[in-house]
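Generate coordinates for the sequence data below:
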Amino acid sequence: MPTWRELKRFCERDGWELYKQTDHYFYVKRDKNGNVRRTKVSMGSGEIPKYLWKEILKNQLQVSEEYFNSKI
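Coordinates of the predicted model:
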């Protein structure tokens, strides 16, 4: 499973916009079709729990694991 730092790095390298920073990093990405995706990244450095990672990948990032790995 990836770490929170790797998720943050993915967002930065994949063109996500940091729109708010509190106790988490909040990112948004708008694609050419007008779709908006959002994700929240913990400031912790630990590993993302498996159940949560699957949810983030499918519903927030909406990319394959292979694509994610190519960006980190």
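
going forward, measure contacts between C-alpha atoms and count neighbours the same way
OK.

contact partners of whichever strand or helix holds Tyr51?
In the assignment (DSSP states H and E), Tyr51 maps to helix 50-55. Counting contacts by CA atoms under 8 Å, 6 or more residues apart in numbering, the residues outside helix 50-55 that touch it are Met1, Pro2.

next SSE after that helix?
helix 65-71.

so what does that next one touch, helix or strand wise?
Here helix 65-71 is seen to pack against helix 4-13 when contacts are counted using 3 or more CA pairs under 8 Å, 6 or more residues apart in numbering; DSSP states H and E.

one more, for comparison:
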Amino acid sequence: MPPKFGDLKRYCEKNGWIMIRDTDHWYYEKALSSGEILRTRVSHSVCKEIPANLWRKILKHQLQITKEEFWKMV
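Alright, predicted model coming up:
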């Protein structure tokens, strides 16, 4: 099942991400113990599926987790 933007929002809210802005999208940040700051943005279209190519980029570069880790934490 492809994730929806609502799944990504729920992940952020459950896993210590802080909403820093609510404008055209919801913008979230998470500070890691290493000092690195992760950032992601979530569309307000929570019922829309995230396109596969975008989802791969979000997992790898923004969340820095695997899809299996994501689904365990949603």
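
Now do the buried residues in the helix holding Tyr51 of structure 1.
Trp53 (16 or more other CA atoms under 10 Å).

before we move on, what about stretch 25-40 of structure 1?
Phe26, Tyr27, Val28, Lys29, Arg38, Thr39, Lys40.

Can you give me the end-to-end span of that stretch?
Distance between the boundary residues of stretch 25-40 of structure 1 (CA to CA, to the nearest Å) amounts to 6 Å.

neighbouring contacts of that stretch?
Applying CA under 8 Å, 6+ apart, the external contacts of stretch 25-40 of structure 1 come out as 11, 15-20, 24, 41-43, 56, 60-61.
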